[in-house]
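Asks: Below is the sequence, then the predicted model.
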Amino acid sequence: MRITVTVDDPTDDFRDRLLALLEEHAAHVDTDATWTVERAVRYYRSLPARARRIVRMAAANGGFVGDDELRTDGGSLRGHSGALKRVLERGVREGWWPAGMRPPIEARGPGFGKVKGYSLPVDLVEVFGTAIERHDDQG
């Protein structure tokens, strides 16, 4: 048996009770941790403008945007990764998606805070490209 439940804008009490019920039966529950266009729209919409630009450019470039493309104003990329992570965590807290969602975009570099670019997995390029188009059409 397969049951799909979608609850738009649940109250905090309802969400907590539903999540507790699901946790109680976790051995029999499969969590859908797939990035859908709807989830991607919500993620993208919730990002600050600078982080949104990274996602937009990575999707437009087939999954990667380099640091040179992002530093057109000569500015630093410091702090961009934090915003990407915070929105992912916020989505779990708000019930927009389940815990365990893979980060849709991640910093790439040699380490020690040096960012050489950001990558979006190839299988998410179309999902996020469509989400960005929908966001812009609504906007």
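Replies: Arrived safely, thanks for sending. Residues are numbered from 1 along each chain as shown.

Asks: Please make it C-alpha for all contacts and neighbour counts, starting now.
Replies: Noted.

Asks: check contacts around Leu21.
Replies: By C-alpha atoms under 8 Å, 6 or more residues apart in numbering, Leu21 lies in contact with nothing.

Asks: Tell me where the chain has strands.
Replies: In the chain, the strands defined using DSSP state E lie at 64-66, 106-108, 117-119.

Asks: Let me have these in a markdown table, adding distance to Leu77 as columns.
Replies: Shown next, in a markdown table, are those (distance: least, C-alpha to C-alpha, whole Å):
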| stretch | distance to Leu77 |
| --- | --- |
| strand 64-66 | 11 |
| strand 106-108 | 10 |
| strand 117-119 | 9 |
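
Asks: Of all those, which one is nearest Ser76?
Replies: Relative to Ser76, the nearest member of the strands of the chain by C-alpha to C-alpha is strand 117-119, separated by 12.0 Å.

Asks: ok, second structure coming up, stack it against the first:
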Amino acid sequence: MIITVRVENPTPEFQERLLKLLAEHASDVQADAFWTAERAEQYYRSLPGRARRIVKLAVAGDGYVASDDLREDATTSLRGHSAALKRLLTRGALLGRWPETIQPPITPQGPGFGKVVGYAMDEELLSVFFAAIRAVEETPEEWAEQRMTQAASLEKAIRSRQGSWDTRGAVAALSAAGHDVTDKRARQLLRDLAETGLLTKTDPVRAAYDTVVP
């Protein structure tokens, strides 16, 4: 039997009693702490502009955006971005938009001591947040088209030059075509083109490919 409970604006006394009851039966209770389409859209829609850009670029980069791609200049700090993301997650839980136990969809990456080198999103969340961005953005078709044209641009470069390809070559070719992509995104594009038969992998570990000559 599955019982779903949703309580809007519970009184502190009721909330305390409910949480105590759930704790007593913790072994039989599965918390609903997942990012659904509705939650992802509410989260993205509530973000301030700069924090929204982090999520957008992380999704576009297949789960990662480097700090250098976010800074307006070399001296810009990213600490304020992290604080905004954390505040929104806490505020959304207080408003009942998602449970308190839900994991942050985007997390800062760095060596510690406040330094941030980038932001990451788990791969399983990419599709739900991509849909959320499309639902919120004023021009979703243009943004989606940009992702698709990356593959077309790389395919054109490979067919033109042929030969061997790796991550560095793919990033350089895409940059020349006006696309600013991460290494991870470039590797994904190479894998996708290999599945079409345009490339064949030459190294079991590295992202190294040869062009398949028809």
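Replies: Nice, thanks for sending it over. All values derive from a computational prediction rather than experimental measurement.

Asks: Now the TM-score, please.
Replies: In this superposition the chains share a TM-score of 0.84, using TM-score structural alignment, normalised by the length of structure 1; 135 aligned residues with a C-alpha RMSD of 2.3 Å.

Asks: can you tell which of the strands of structure 1 is closest to Ser81 of structure 1?
Replies: Comparison of these against Ser81 of structure 1 by C-alpha to C-alpha identifies strand 106-108 as nearest, at 6.6 Å.

Asks: Who are the packing partners of that closest one?
Replies: Counting contacts by 3 or more C-alpha pairs under 8 Å, 6 or more residues apart in numbering; DSSP states H and E, strand 106-108 of structure 1 is packed against strand 117-119.

Asks: what does the strand it packs on rub up against?
Replies: Looking at strand 117-119 of structure 1 with C-alpha under 8 Å, 6+ apart, the contacting residues turn out to be Ile54, Ala58, Gly63, Phe64, Val65, Gly66, Asp67, Ile105, Glu106, Ala107, Arg108, Gly109.

Asks: Closest one of the residues you listed to Ser46 of structure 1?
Replies: Distance to Ser46 of structure 1 across the contacts of strand 117-119 of structure 1 (C-alpha to C-alpha) is lowest for Ile54, with 13.4 Å.

Asks: Surely that closest one is in contact with Gly66?
Replies: No - Ile54 of structure 1 lies out of contact with Gly66 (C-alpha atoms under 8 Å); the separation is 9.4 Å.

Asks: quick one, which of these two is more surrounded?
Replies: Legend: neighbour count by other C-alpha atoms under 10 Å for Ile54 of structure 1 and Gly66, higher for Ile54 (25 against 19).

Asks: In structure 2, what sits opposite the more buried one in the alignment?
Replies: If you follow Ile54 of structure 1 across to structure 2 using TM-score structural alignment, you land on Ile54.

Asks: show me what contacts that match?
Replies: Val65, Leu70, Tyr119.

Asks: For Leu189 of structure 2, see how far away the alignment partner in structure 2 of Gly111 of structure 1 is.
Replies: Aligning on TM-score structural alignment places Gly111 of structure 1 opposite Gly112 in structure 2. Gly112 of structure 2 is 31 Å from Leu189 of structure 2, where distance means C-alpha to C-alpha, to the nearest Å.

Asks: Looking at those two now, which is surrounded by more residues?
Replies: In this view Gly112 of structure 2 and Leu189 are compared by other C-alpha under 10 Å, and Leu189 has more residues nearby, 19 against 9.

Asks: Now name the helix or strand holding the nearest residue to the more buried one once chain neighbours are set aside.
Replies: Distances taken as C-alpha to C-alpha, 6 or more residues apart in numbering place Ala151 nearest to Leu189 of structure 2, at 6.1 Å, with adjacent residues excluded. Taking DSSP states H and E as the definition, Ala151 of structure 2 sits inside helix 140-161.

Asks: Excluding its own residues, what touches that helix? List them.
Replies: Outside helix 140-161 of structure 2, the residues that touch it by C-alpha under 8 Å, 6+ apart are Ala60, Ile133, Arg134, Trp165, Ala170, Ala173, Leu174, Ala177, His179, Leu189, Leu193, Thr211.

Asks: Can you tell me which of those residues lies closest to Glu124 of structure 2?
Replies: Looking across those and measuring by C-alpha to C-alpha, the closest to Glu124 of structure 2 is Ala60, at 13.9 Å.

Asks: which residue is nearest the middle of structure 1?
Replies: Nearest residue to the geometric centre of structure 1 (C-alpha atoms, centre = their mean): Tyr43, 4.5 Å.

Asks: So that residue sits against Lys85, correct?
Replies: No - taking contacts as C-alpha under 8 Å, Tyr43 of structure 1 lies outside contact range of Lys85: 10.4 Å.

Asks: anything in contact with each of these two?
Replies: By C-alpha under 8 Å, 6+ apart, no residue touches both Tyr43 of structure 1 and Lys85.
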